[in-house]
Each structure stands twice: as C-alpha cells, then as structure tokens.
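*Asks:* how does the following fold in three dimensions:
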Amino acid sequence: MQVKETKRNAATSAKPLSRIQEANRKAILNAAIEVFAASGFRGATIDEIATRCGMSKPNLLYYFKSKRQIYQQVLEQTLGEWLAPFEDIDPDGDPIEELRRYITVKLKMSEDNPNASKLFANEVLHGAPVIGEFLETRLKNLVNEKAKVIRHWVGEGKLAPIDPYHLIFMIWATTQHYADFDVQIRAVLGTQAGRPGFYEQAGQAILSIILYGIRPR
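*Replies:* You can find the predicted model right below:
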C-alpha cells in the first residue's frame, strides 16, 4: 500500500507543466542568466532574479526551491545548448566545412547570448563547484571522441598535423572571447565593436586564421 502511494506521488510530481508554467519557468531562467552573469553565484539573490523576471519571490520559489537549484539549471541548460553543435560534428563530413560550421555557430551563440558565456566563465574561474563532475565526465568523454575524429582527419591528410585538443581549446577560447571580454574589446575598438556586421567581420577573421592554419599543405 505504501509502495503504491509512493509511486502515485512520484507520478503526480512528474506531471508535465502547463504552457503558462513553462513560460514562467523560462522567464525565471532567462532572468537568472543575466543576474548570475553580472553578480556571480554569491552576489546574486532570489529577490533580484524575481524582480528581473517580474515575479514575486514566493511565486518564483514555487518553480525552484533555492538559488543553487536555479543556478545549476541555468548552467545545465547552457552546456546542453553549447554541446549540441559540438556533438553534431560529422566524422564523415569534410573537415574544413565541419569546423567552419561549428566555429560559426559557436560565435553566433556568443553574439546572441553573451551572458550565458560569462556565467559559464565565472563558474569555471571559481573552480567549477557545481559542474565539476560534468566537466570530468560527459564533457571529457565528448572532447575525447571529437579529438579522435580530428586525429583521424589528420591521419588521412585532410588536415595539417595539429593537436586536436589544443585546436578545440583554441576554438572555444576564440569564440567565447567576444562575449566574456566584451568590455575589453569595446575599450580597444570603440564604436566599431557595436556597429552592424561586427560579428560577421570577426567571424570571417577567425575562420580565415584558424581554417587556413589547419588546411593540409
């Protein structure tokens, strides 16, 4: 009898959210990205997140029980979005085109959602207390898998002899730089950094430098 009751409670708690509940949950996470990116985990508050998304604190706590739970969900969402195009790199595709597509998508993510990149950078700079296990397991396994693909391309003469891990790190560092160090870029380039087409220009430069360097010769 107790087992049946437990199963029933679990099923009830796992029921899908309504459209309004999904919209509220999304609004909370979007607001949280901005707050955490600006203030970090320690500096951010539930009250600030609630104010940012136009919701009362009790209403917000209906969806998430703690600041840490919101923070973890935002990080997991960010990592899921970032890893999707990395996972999509096709071992049977043309290496230059596959990497061109990945770099372009990654840079577009920095342009569209710079706060997500800043949030992730802050987490890593503080020792990755929330996502450390994720980095050492799922991310590490995926990087090993893609490094093997790049190494295979090198072995077939489709890419110049390069270390696949450092290539991946370089792509991450370069594409995320435009979000994480936006203030520095604007300080150096001034209004040029904010003009239409800036990211397209940056993307062409990045693609030219990286892809030219890894072409077989």
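
*Asks:* drop to CA atoms for contacts and neighbour counts, all remaining ones
*Replies:* Noted.

*Asks:* spit out the contact partners of Gly132.
*Replies:* Contacts for Gly132 (CA atoms under 8 Å, 6 or more residues apart in numbering) come out as none.

*Asks:* another sequence for comparison is provided below:
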Amino acid sequence: MDQKVEAAGETGATRIQTQNRQIILEAALEVFAVNGLRGSTLDDIAARAGMSKPNLLYYFPRKREIYAAVLERTLAEWLDPFAAIDPTGDPVEELRRYITCKLAHAAARPAASRLFANEILSGAPVIGGFLATVLKPMVDEKAAIIRRWVVEGRLAPVDPYHLIFAIWATTQHYADFDLQVRAVLGGQVDRQGFREQSAQAVLTIILNGVKPREPLR
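*Replies:* Take a look at the predicted model:
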C-alpha cells in the first residue's frame, strides 16, 4: 500500500476517533454531573451521546475510565491558565487574567465545576493521586511566585496559598451553588450582562485586596 495513502487513512481514523471520544466525554459530563459516578450507567451515557453501547465500549471499556477522562479534561482546562501565570509579568494583571479565565470557564462549563466539587466531597477517589503528584507541585510553584511578588512590594502582604484557595472558591461559586445564587438574586441571574457584572465584582474584591498599599504619610 502507498505509504501516503495509508498515513492519510490513519489520520482520518484518528480524527474520527478523537471526535467520538469528545462526544462521549461531553455526554458523560452531563450524566455524571447529575447522577454522580455510582448513579450513572453506560447506557445513560451512550444514549446521551447518541450512539450504541457497543460503540461506546469500543472507546471506553469501563464507566470509571470515562469518569476519570472527564475529570482529567476538566483539570487540564483549569490548570492551563494557572500554569501560564508569568513570574515576570505585572502581578495584578497576571492575577486578573487568571481569575477572568477561571470565571469564564465556570460560566461556560458549570457541569464540569459541579462534577469536580462532587469528586472532592466524595474523598477524591479517582483523582486523589493527581492532586498530590501534579496539582500540589504546581500550586507550590505559583505560591512561591506570589510570595516573591509580596517580598518585592508588588503585592500587598497576603498568604499565597489562601489567596489561591480564595480565587478557586470564588470563581467556582457561581457554578457550584447556582441554585443558591438564584434563590438570593432571583431574576437578576438571567439578565443580560449579569455574568460580566459578577466577574467585575469578583475582580474588584480580590484585586483591590492584593494591590500594594500606599505608605501612610
């Protein structure tokens, strides 16, 4: 067989497989976010994905593998902008960019945020190893950057770990506790511009808290 033709065929198959995997993961996210790992079935996921169960099993032989893949994709999406925090950049602008990305992701994919929260509340049975081996070193690295910015006087004195926790908690709140937000704010939530207004409020509160203080005269 001509090598170029064979390569093209393999590329086409890989593209189709990648597309089908994404379809499965999107469907699984919605199913797991509602029913959790234990309450979800492969039949539920296949039906949501619009494919047969045997076809789904071709890509993922076990439900737990799908669940892990969904969580891994969510964490990758979250950690990319976190990893991109530039130690040579302006501290406030670097934090502004990260918080904005985090808020946008939570607004666009609230089911992913809720699924992650449920995994943590369940004791992180699937991603516990990831949290210890991948997340912690990255957080330590970024905390060291924030601590250096504080020492240099480019940020107000703040504990870097608790700042990171505050950013995570605040940016995910609107997704994880959507019903609570709606109970308090009512119809405001569905008005045009609400997400932008809430994002600006969060940015103002957090960034004003970390900006360098003017010396007292």
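
*Asks:* now the most centrally placed residue in structure 2: how far from Arg147 of structure 2?
*Replies:* For structure 2, Trp78 is the residue whose C-alpha lies nearest the centre (CA atoms, centre = their mean; 3.5 Å). From Trp78 of structure 2 over to Arg147 of structure 2 the distance is 22 Å, taken as CA to CA, to the nearest Å.

*Asks:* about what we covered before: so who does whatever residue of structure 1 lines up with the residue nearest to the centre of structure 2 touch?
*Replies:* Under the alignment (TM-score structural alignment), Trp78 of structure 2 pairs with Trp82 in structure 1. By CA under 8 Å, 6+ apart, Trp82 of structure 1 lies in contact with 106, 109.

*Asks:* next one: the residue nearest to the centre of structure 2 from Met51 of structure 2, what distance?
*Replies:* In terms of CA to CA, Trp78 of structure 2 sits 29 Å off from Met51 of structure 2.

*Asks:* same check on Arg213 of structure 2?
*Replies:* Distance from Arg213 of structure 2 to Met51 of structure 2, counting by CA to CA: 58 Å.

*Asks:* what do you get for His162 of structure 2?
*Replies:* Distance from His162 of structure 2 to Met51 of structure 2, by CA to CA: 44 Å.

*Asks:* of the two, who's got more company?
*Replies:* Met51 (15 against 11; other CA atoms under 10 Å).

*Asks:* what about the aligned partner of the more buried one in structure 1, which SS state?
*Replies:* In structure 1, the residue paired with Met51 of structure 2 is Met55, using TM-score structural alignment. Here Met55 of structure 1 is recorded as coil under DSSP: H, G, I helix; E, B strand; the rest coil.

*Asks:* give me the longest helix you can find in structure 1.
*Replies:* helix 19-43 (DSSP state H).

*Asks:* before we move on, back to that, which helix or strand contains the match of Trp78 of structure 2?
*Replies:* Taking DSSP states H and E as the criterion, the element that holds Trp82 of structure 1 is helix 67-87.

*Asks:* next SSE downstream of that helix?
*Replies:* helix 95-112.

*Asks:* report the mean deviation for that next one after fitting onto structure 2.
*Replies:* Mean deviation of helix 95-112 of structure 1 relative to structure 2 after superposition (mean CA distance after the TM-score superposition for structure 1): 0.3 Å.

*Asks:* thinking again about what came up before, residues in structure 2 aligned with the longest helix of structure 1?
*Replies:* Per TM-score structural alignment, the counterpart of helix 19-43 of structure 1 in structure 2 is residues 15-39.

*Asks:* quick one: distance of that stretch to the chain centre.
*Replies:* Relative to the chain's own centre, stretch 15-39 of structure 2 is displaced by 16 Å; criterion: CA atoms, centre = their mean, to the nearest Å.

*Asks:* mean distance between that stretch and structure 1 after superposition?
*Replies:* Stretch 15-39 of structure 2 sits 0.8 Å off on average (mean CA distance after the TM-score superposition for structure 1).

*Asks:* residues of that stretch that come out buried?
*Replies:* 20-21, 23-33, 36-37 (16 or more other CA atoms under 10 Å).

*Asks:* report the separation between Gly190 of structure 1 and Thr104 of structure 1.
*Replies:* From Gly190 of structure 1 over to Thr104 of structure 1 the distance is 24 Å, taken as CA to CA.

*Asks:* tell me which of these two has more neighbours.
*Replies:* Neighbours were tallied for Gly190 of structure 1 and for Thr104 using other CA under 10 Å; the higher tally belongs to Thr104 (17 against 12).
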